[in-house]
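**Q** Mind looking at a prediction? Sequence and model below.
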Amino acid sequence: MSNNQHKKKNSFSYAISGIIEVTKTQWNFRFHLFAIIAVIISGCYFKVSTSEWLALTGVIGLVLVAEAINTALEYLVDLVSPEWNELAGKVKDISAGAVLISALIAAITGLLIFIPKTGLL
């Protein structure tokens, strides 16, 4: 195996390790994974269109990426500032806020797609 192939293999391993870490340590990430399962089941049941699947996939990805970045920022802040620091707290609050924004966008997207299919509107 060439040095370049070895580096690519290692970078993929590190990425998988990161996904495992965030899944094992972050309750909110696991919650979103269960929500994804519910969305997939609902999407199959209601036979959502290709464009609706695209929208759902996009917002699902947005939420998972936001959660992962939030976790990485929390770890970094804890490393740099192990004791309480107002600015460190703001960094954590802002990154958590980004997750909330992405989750709200995902929820609105889901409601716009699924509510009409239920006959409630």
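**A** Received, thanks. Numbers count the residues shown, from 1 in each chain.

**Q** use CA for all of it now, contacts and neighbours both
**A** Will do.

**Q** what about residue 22, how many neighbours?
**A** Neighbours of residue 22 under the rule other C-alpha atoms under 10 Å: 20.

**Q** Presented hereafter is structure B, for comparison with structure A:
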Amino acid sequence: MKDKKSVVGFRFAWAGLKAVMKKESNFQLHLTATAIVIAAGFFFHLSLIEWAVILLTIGLVLITEMINSVIERIMDFTQPGYDERIKEIKDIAAGVVLVTAIISVVVGALIFGPKVMQLL
């Protein structure tokens, strides 16, 4: 019985991931950036540690974008009309994604910057 619940839970999780990939343009943008970074990682032959840092950073950006989407949907559901307090909640959630994205750019620059400089 427990295995069946795990499979159902996985199905729900997969449905949620598909929903965010299909409906959230910012998530799609992050996925495009992810593909570019992974391609660059293969091109520059990243070390295992570099891959670990890059993948953790990508994961953090995608996770924060998903959490932001959840917060926005909850706020829209609970308060369909405009409310300054809801706007602030949504702005803060978006700010979390922005901070994570900025950190990811810095991490990317630290890892890929010296490799790009060697090519020049």
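**A** Thanks, I have the structure now. If you're wondering where the values come from, they're calculated on a predicted model, not measured in any experiment.

**Q** Return the residues in contact with residue 105 of structure 1.
**A** Residues near residue 105 of structure 1 by C-alpha atoms under 8 Å, 6 or more residues apart in numbering: residue 59.

**Q** hmm, 10 Å instead?
**A** Contact partners of residue 105 of structure 1, counting by C-alpha atoms under 10 Å, 6 or more residues apart in numbering, are 59, 60, 62, 63, 99, 111.

**Q** The third one maps to what in structure 2?
**A** Under the alignment defined by TM-score structural alignment, residue 62 of structure 1 corresponds to residue 60 in structure 2.

**Q** And that match, which helix or strand is it part of?
**A** Per DSSP states H and E: residue 60 of structure 2 is located in helix 48-78.

**Q** one step back: in ChimeraX, how would I select the buried members of the contacts of residue 105 of structure 1?
**A** Command for ChimeraX that selects the buried part of the contacts of residue 105 of structure 1, burial taken from 16 or more other C-alpha atoms under 10 Å:
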select :59,60,62,63,99
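
**Q** export the contacts of residue 105 of structure 1 to TSV and tack on distance to residue 7 of structure 1?
**A** Compiled in TSV, the contacts of residue 105 of structure 1 are given as follows (distance: C-alpha to C-alpha, whole Å):
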residue	distance to residue 7 of structure 1
59	31
60	29
62	27
63	29
99	31
111	43
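
**Q** of the contacts of residue 105 of structure 1, closest to residue 71 of structure 1?
**A** Using C-alpha to C-alpha, residue 99 is the member of these that lies nearest residue 71 of structure 1, at 10.2 Å.
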